[in-house]
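In: build me a model from this:
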Amino acid sequence: MSATTNQRAALIIIDMQQGMATVEAGERNNRHAEANIQRLLATWRQSQQPVVHVRHLSRSPESPFWPGQSGVLFQPALEPLATEPIVDKNVPDAFTHSGLERWLHARSIHQLVIVGVSTSNSVEATVRSAGNLGFDTYMVSDATFTFAKRDYAGTYRTADEVHAMSLANLDGEYAEVVSTEEALALL
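Out: Below is the predicted model of the structure:
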């Protein structure tokens, strides 16, 4: 796995906002995800590769992601630079009604490395769209995380189980699931 000659790979960082780092967000997995995202971000910046930050803005005033609340703010260690675009969304998929696809095509970017939260929601929705839109997509398994939840039958699933199922849903169908080390090797 490697980027083809002269191909730029965009790092897409999804919903790394302060609201995702609260206890209220729930039991989560991949406690080292933020550190891995920071490593990827530092390498992308050093390599002068494109970085896109995705921010969720809720449609519900009760949500910590309602505009004007601290939950909407980016986590300080992952704050975008002034030169890095921010894509705002109010649905899980970062491509829906956002202009992200157009922004990538205008820059001839066809390879995406996707990280962030939550694996089973915004990350999975965005990866599915990226694959369906024809992007060469990589999802970084240890630079994403999700939360525990009950399945449709009511059975409690740990965050690791929910994460593993999302990875299984995506790998080989919409994206190639890789580790942080494998993603770094793309550059």
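In: can we go C-alpha only for contacts and neighbour counts from here?
Out: Fine.
In: what's the lengthiest helix in the chain packed up against?
Out: Counting by DSSP state H, the longest helix found in the chain is helix 33-46. Helix 33-46 sits against strand 9-14, strand 51-56, strand 111-117, strand 136-145, helix 180-184, with contacts defined as 3 or more Cα pairs under 8 Å, 6 or more residues apart in numbering; DSSP states H and E.
In: buried ones in it?
Out: Of the residues in helix 33-46, Ala33, Glu34, Asn36, Ile37, Arg39, Leu40, Leu41, Trp44 count as buried by neighbour count, 16 or more other Cα atoms under 10 Å.
In: this one as well, want them side by side:
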Amino acid sequence: MQLDDTAVLISIDVQQGFDLRPSGPRNNPDMEAHALALLAAWRAARRSVVVVRHDSIQPGSPLTPGTPGNALKRGFEPQPGEPLITKHVNSAFIGTDLETRLRAAGVRQVVLFGIATDMCVSTTARMAANLGFDLVVVGDACHTWSQHTPDGALLDGETIHRVHLTTLNSEFGRVVRTAQVIQALSPSAQAGAGHTAP
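Out: Next up, the predicted model:
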């Protein structure tokens, strides 16, 4: 794969409260390891990162501001100069200045990862594509959980994860693996990197 020289990496809702989620088992236990490797390589290439955090307004949510669950997981906090976008709904573009920041910085491509594949990652990804951004989703740096279907059957998290990545790849952008992005960040592939964060 090739990365645009304006590409911005967006980390979505990698928060401690999701470890407290009263739901079925999650898929992709290696998600955090992949995401940390991705962040390290991206920052080493001096490319821009935006961190998104969900500040829930739902009563009793483990992501409520001021509670331990609202905090970002260790290693996923924004570094100096990296903006923190806080949101209250699934899409990081609703009720925030994310789009304004990206437009002002001349960003053409967004690279997304985070939690959960089928919820805030998918919603943000679809909106990004509809807004005209070139969309890349790092599939192995996302995860979700098993859930019950409307008729009461249990659908495993890996199936939900794969279905959402499949539709994103079919219609909205490209789904890639962490290793592909890191390879694209190699010194021979990163001419033009080093622009400032949006």
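In: TM-score for these two?
Out: Taking TM-score structural alignment, normalised by the length of the first structure as the basis, the two superposed chains have a TM-score of 0.94; 185 aligned residues with a Cα RMSD of 1.3 Å.
In: thinking again about what came up before, out of the helices and strands packed on helix 33-46 of the first structure, which is closest to Met1 of the first structure?
Out: helix 180-184 (8.0 Å; Cα to Cα).
In: which stretch of the second structure lines up against that closest one?
Out: Counting by TM-score structural alignment, helix 180-184 of the first structure falls onto residues 178-182 of the second structure.
In: so where is the longest helix of the first structure in the second structure?
Out: Counting by TM-score structural alignment, helix 33-46 of the first structure corresponds to 31-44 in the second structure.
In: that stretch vs the first structure, average offset?
Out: For stretch 31-44 of the second structure, the mean distance to aligned residues of the first structure following superposition is 0.7 Å (mean Cα distance after the TM-score superposition for the first structure).
In: what separation do you get for Asn169 of the first structure and Thr119 of the first structure?
Out: 11 Å (Cα to Cα, to the nearest Å).
In: repeat for Ser58 of the first structure
Out: For Ser58 of the first structure relative to Thr119 of the first structure (Cα to Cα), the value is 18 Å.
In: center of the second structure - which residue?
Out: Phe113 (2.7 Å; Cα atoms, centre = their mean).
In: quick check: that residue touching Gly139?
Out: Yes. Applying Cα atoms under 8 Å as the test, Phe113 of the second structure and Gly139 come out as touching, 7.1 Å apart.
In: looking for the alignment partner of Leu73 of the first structure in the second structure.
Out: Aligned partner of Leu73 of the first structure by TM-score structural alignment: Ala71.
In: possible to save the helices and strands packed on helix 33-46 of the first structure as TSV with distance to Leu104 of the first structure?
Out: Shown next, in TSV, are these (distance: least, Cα to Cα, whole Å):
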stretch	distance to Leu104 of the first structure
strand 9-14	8
strand 51-56	10
strand 111-117	9
strand 136-145	12
helix 180-184	19
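In: find the nearest non-adjacent residue to Ala116 of the second structure, please.
Out: In space, and not counting its chain neighbours, Ala116 of the second structure is closest to Thr144: 4.9 Å by Cα to Cα, 6 or more residues apart in numbering.
In: how close does the corresponding residue of the first structure for the one you found get to Ala153 of the first structure?
Out: In the first structure, the residue matched to Thr144 of the second structure (TM-score structural alignment) is Thr146. For Thr146 of the first structure, the distance to Ala153 of the first structure (Cα to Cα) stands at 19 Å.
In: which of the two has more neighbours?
Out: Legend: neighbour count by other Cα atoms under 10 Å for Thr146 of the first structure and Ala153, higher for Thr146 (28 against 6).
In: ok, residues contacting the match of helix 180-184 of the first structure?
Out: For stretch 178-182 of the second structure, contacts defined as Cα atoms under 8 Å, 6 or more residues apart in numbering pick out Met1, Leu3, His34, Ala35, Ala37, Leu38, Ala41, Trp42, Val138, Gly139, Asp140, Ala141.
In: that stretch vs the first structure, average distance?
Out: Per aligned residue, stretch 178-182 of the second structure averages 1.5 Å (mean Cα distance after the TM-score superposition for the first structure).
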